[in-house]
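Participant: Sequence plus predicted model, see below.
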Amino acid sequence: MTLHNIISSSNSIIPLINTPPSTPLAVLACKVAFSTKAPPRPYHQVTSSPPTRYLYSSLGFSASSSSSTIPIIPNSFFSPSLRYPYTTMSSGQSFTLSNGVKIPGVGFGTFANEGATGETYKAVTCALNTGYRHLDCAWYYLNEGEVGDAVKDFLAANPSVKREDIFICTKVWNHLHRPEDVQWSIESSLKKLKVDYIDLFLVHWPIAAEKETQEKPKIGPDGKYVILKDLTENPEPTWRAMEKIYKEGKAKAIGVSNWTIEGLEKLLKYAEVKPHVNQIEIHPFLPNQELVDYCFKHEILPEAYSPLGSQNQVPTTGEKVSENQTLNDIAKKGGYTLAQVLIAWGLRRGYVVLPKSSNPARIESNFKSIQLTDEEYEAVNKVAEGRHFRFVNMKDTFGYDVWPEETAKNLSA
């Protein structure tokens, strides 16, 4: 990309005035992106790691689900051959799913606060200009249209980048678990994202709910979702619909999100196509080691959402992730941001990380590649050791708790 491309593809060059000559090109692109008026959101509703055989076997340690030790993966494991060819500021580490599909190791989370119309378009444009080639989306985020507009405009302005160079994930929401609704969901996402296929399609939660309409979940008298008990307890019909979408080529890979070991064990018994991914909350306050190991063992790539630990939330320990002294000391001593430390820690553990931000400087810095020394990596592991606190639990919205044992022990938000 040239500076001419950036200027000619935007509606304004005002943000370039008084910008220091030394400003990185990606930052200039983000300044333009965040000054450009985004298309309206017309549909807004109110409402691996490499598979086990590649990683664990090559390093000589077990992927047993009973393991409680976070393994040290040497920096030498991440060879140049793993690099993703379209990134510019990051090492571009990628992973290979069990079906051979490549997935960039650092994705850009697109969740945005409701009502922030236009912010997703700006943030995604900035991320793409920075070099991200992996976008994590969902029906629930209500902004797939803005993501699609940003991707379409970026590709038009950058003809050297093709659709197949951008990995797009989206997810089916709880009220769309009936087979016909799963089909509606993928078609809706394809239309809004303005693409012919999705790279990765996930079942967002292991919870099925009634729908008011396909655009709106049904809410009961208690203000919570009306749960479809039979489909929640036996999601085989939902997964059969996911497999159909995969076999039709509308999704290059399929998977789940927020699924437990127990849920995965049931799914694997009847799945004709095994889930390629399980997207779960992972950070030093919730290392999720047993589940991560289980996924590796069964060639399911873990993806970490909230890899920075929902930094503004305070768990029952009274300590924020962003205020942990050890983590901040590692960042300060190494000249990194705290986010860079946490992203590098996740990558070295062997899974995809999905940071999100609407701040141009943070979008850029999160994508910069760093490699933790063994000492730094072990220091983060010690912070994670023995911790288990979940920031994302929508039990009060759903009226259904995926992790009741954690709630009982006050280990969940």
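Facilitator: Perfect, thanks for sending it.
Participant: use CA for all of it now, contacts and neighbours both
Facilitator: Noted.
Participant: Next, work out how far apart the residue nearest to the spatial centre of the chain and residue 302 are.
Facilitator: Taking C-alpha atoms, centre = their mean, the centroid of the chain lies closest to residue 354, which sits 3.8 Å from it. Using C-alpha to C-alpha, to the nearest Å, we find residue 354 at a distance of 11 Å from residue 302.
Participant: Repeat that for residue 329.
Facilitator: Counting by C-alpha to C-alpha - residue 329 and residue 302 are separated by 28 Å.
Participant: who's more crowded, those two?
Facilitator: Between residue 329 and residue 302, counted using other C-alpha atoms under 10 Å, the more crowded position is residue 302 (29 against 15).
Participant: I figured the more buried one was touching residue 281, is that so?
Facilitator: No: under the criterion of C-alpha atoms under 8 Å, residue 302 makes no contact with residue 281, lying 9.5 Å away.
Participant: OK, contacts around residue 379?
Facilitator: Contact analysis of residue 379 by C-alpha atoms under 8 Å, 6 or more residues apart in numbering lists 326, 327, 330.
Participant: Okay, one more to line up with it:
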Amino acid sequence: MSEDFTITSTVTLNNGVEMERFGLGVWQAENGEATPAVAAAIKNGYRLIDTAKAYGNEADVRTGIEQGIAEAGISREDLFITTKLANPDHGYDSTLANFEGSLERLGLDYVDLYLIHWPVTGKYKDTWKAMEKIYDQGLAKAIGVCNFNQETMEDLLTDANIVPAVDQIELHPLLQQPDMVQYADDHNIHLEAWSPLGGGKVLNNPVIGQIAAKYGKSAAQILIRWSLQMGFTVIPKSVHEQRIIENAQVFDFALSKEDMDLIATLDEHYRTSYWLTSFDWYTGDAK
């Protein structure tokens, strides 16, 4: 795999759509924080913006997109916008109705990628049929899922007409999910890394710190670069313009094979998000 990336480098998804390898996530961007963050990201060269109905900030993202487009002198077609279906909205008719709601809040005629946020048991197959209709109508340039493992993906594929283009899952050096990475590669499903910076335990890992010192980079920049070299799309979240700029300063170096091999030894199946301990992956309900 090439290690020569830029901020607008893309991957070709399984339906031929080009998706950026690097972008901005806005999970937990609240109280209007998403608007200046999205605008700053677009102004500073970001082209992929990832939101979700469950984040409660699609309307703020809309304003940020409008401001960013104006400041950067680009068009909507230059951007890759992702949003997601929330857990309570699963089901065929509900998916169609809620997708329209997302489009309205985002002020868009289409999204580039629409994702099922979680695999709600007993519902995600009907939901996927609605996603396929949305795709067939051209309202989403690509469709995919989040947080599907091999079991749920296999179950989905038994009835699917369209293979998901993307699976967005938690990925960072302490949670490398090699079996899922291989499965996705075997099925031509592109992986997108959420929580790529992994919180304090990952950012403060001494090995990551040693590697960061070696390259004269921050721990966050090492983690982002690792995701890129692993082949993932990576969407670090920040609401501070200087951090948004710093997160994008990862295209002037490459991690050596020795350092990539060293990072490969760090996997300890560590999930960063505290709420996953009280969340049922398969029902989408709190335990």
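Facilitator: Sure thing, it's come through. For clarity, every value in this text was computed on a predicted model and none was experimentally measured.
Participant: Mind telling me the TM-score for this superposition?
Facilitator: Scored against TM-score structural alignment, normalised by the length of structure 2, the superposed chains reach a TM-score of 0.93; 281 aligned residues with a C-alpha RMSD of 1.8 Å.
Participant: Filter the contacts of residue 379 of structure 1 down to the buried ones.
Facilitator: With neighbours counted by 16 or more other C-alpha atoms under 10 Å, these contain buried members at 327, 330.
Participant: Can you lay out the contacts of residue 379 of structure 1 as JSON lines showing distance to residue 265 of structure 1 and secondary structure?
Facilitator: Below are the contacts of residue 379 of structure 1 laid out as JSON lines (distance: C-alpha to C-alpha, whole Å; DSSP: H, G, I helix; E, B strand; the rest coil):
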{"residue": "326", "distance to residue 265 of structure 1": "36", "secondary structure": "helix"}
{"residue": "327", "distance to residue 265 of structure 1": "35", "secondary structure": "helix"}
{"residue": "330", "distance to residue 265 of structure 1": "38", "secondary structure": "helix"}
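Participant: just the strands in the stretch 101-250 of structure 2 please.
Facilitator: Secondary structure of the stretch 101-250 of structure 2 (DSSP state E, counting those that start in this stretch): strands at 113-116, 143-146, 166-170, 190-194, 233-234.
Participant: Just give me the neighbour total for residue 176 of structure 2.
Facilitator: 22.
Participant: What does it correspond to in structure 1?
Facilitator: In structure 1, residue 176 of structure 2 lines up with residue 287, judged by TM-score structural alignment.
Participant: just residue 44 of structure 2 next, same as before
Facilitator: So residue 44 of structure 2 corresponds to residue 130, using TM-score structural alignment.
Participant: Would you quantify the distance from that match to residue 6 of structure 1?
Facilitator: For residue 130 of structure 1 relative to residue 6 of structure 1 (C-alpha to C-alpha), the value is 12 Å.
Participant: Residue 344 of structure 1 too?
Facilitator: Counting by C-alpha to C-alpha, the gap from residue 344 of structure 1 to residue 6 of structure 1 is 29 Å.
Participant: ok, the closest residue to residue 249 of structure 2 other than its chain neighbours - how many residues close by?
Facilitator: Closest residue to residue 249 of structure 2 apart from its sequence neighbours, by C-alpha to C-alpha, 6 or more residues apart in numbering: residue 221 at 7.2 Å. If you count neighbours by other C-alpha under 10 Å, residue 221 of structure 2 ends up with 21.
Participant: what do you get for the one 4 residues further on?
Facilitator: Residue 225 of structure 2 is surrounded by 25 other residues when neighbours are defined as other C-alpha under 10 Å.
Participant: wait, isn't it in contact with residue 249?
Facilitator: No: counting by C-alpha under 8 Å, residue 225 of structure 2 does not reach residue 249; the two are 9.4 Å apart.
Participant: Excluding chain neighbours, what is closest to residue 197 of structure 1?
Facilitator: Nearest residue to residue 197 of structure 1 in three dimensions, chain neighbours excluded: residue 250, at 4.6 Å (C-alpha to C-alpha, 6+ apart).
Participant: Please pull up the equivalent of residue 228 of structure 2 in structure 1.
Facilitator: So residue 228 of structure 2 corresponds to residue 347, using TM-score structural alignment.
Participant: That match and residue 118 of structure 1, how far apart?
Facilitator: 30 Å.
Participant: In terms of neighbours, single out the busier of the two.
Facilitator: residue 347 (23 against 18).
Participant: Quick one: residues contacting that one.
Facilitator: Residue 347 of structure 1 touches 105, 353, counting by C-alpha under 8 Å, 6+ apart.
Participant: Number of residues surrounding the closest residue to residue 167 of structure 1 other than its chain neighbours?
Facilitator: Spatially, and ignoring its direct neighbours in sequence, residue 167 of structure 1 is nearest to residue 134 (4.5 Å; C-alpha to C-alpha, 6+ apart). Per other C-alpha under 10 Å, the neighbour tally for residue 134 of structure 1 reads 22.
Participant: Relative to residue 354 of structure 1, how far out is residue 134 of structure 1?
Facilitator: Distance from residue 134 of structure 1 to residue 354 of structure 1, by C-alpha to C-alpha: 9 Å.
Participant: Could you tell me which residues touch both of those two?
Facilitator: Shared contacts of residue 134 of structure 1 and residue 354, counting by C-alpha under 8 Å, 6+ apart, come down to 106, 107, 108.
Participant: counterpart of the first one in structure 2?
Facilitator: Looking back up the chat, that one is residue 106 of structure 1. Using TM-score structural alignment, residue 106 of structure 1 pairs with residue 22 in structure 2.
Participant: I'd assumed residue 5 was in contact with its match.
Facilitator: No: contact between residue 22 of structure 2 and residue 5 fails when scored by C-alpha under 8 Å: they sit 9.6 Å apart.
Participant: what about those two, which has more around it?
Facilitator: It is residue 22, of residue 22 of structure 2 and residue 5, that has more neighbours when counted by other C-alpha under 10 Å, with 29 against 18.
Participant: Would you mind measuring from that one to residue 11 of structure 2?
Facilitator: 10 Å.
Participant: Quick one: residues contacting residue 163 of structure 2.
Facilitator: 144, 157, 189 are the contacts of residue 163 of structure 2 under C-alpha under 8 Å, 6+ apart.
Participant: Let's see if you can find the most crowded of those residues.
Facilitator: residue 144 (23 neighbours).
Participant: dump the residue contacts of that residue.
Facilitator: 113, 114, 115, 116, 163, 164, 165, 166, 167.
Participant: just residue 243 of structure 1 next, same as before
Facilitator: 254, 272, 273.
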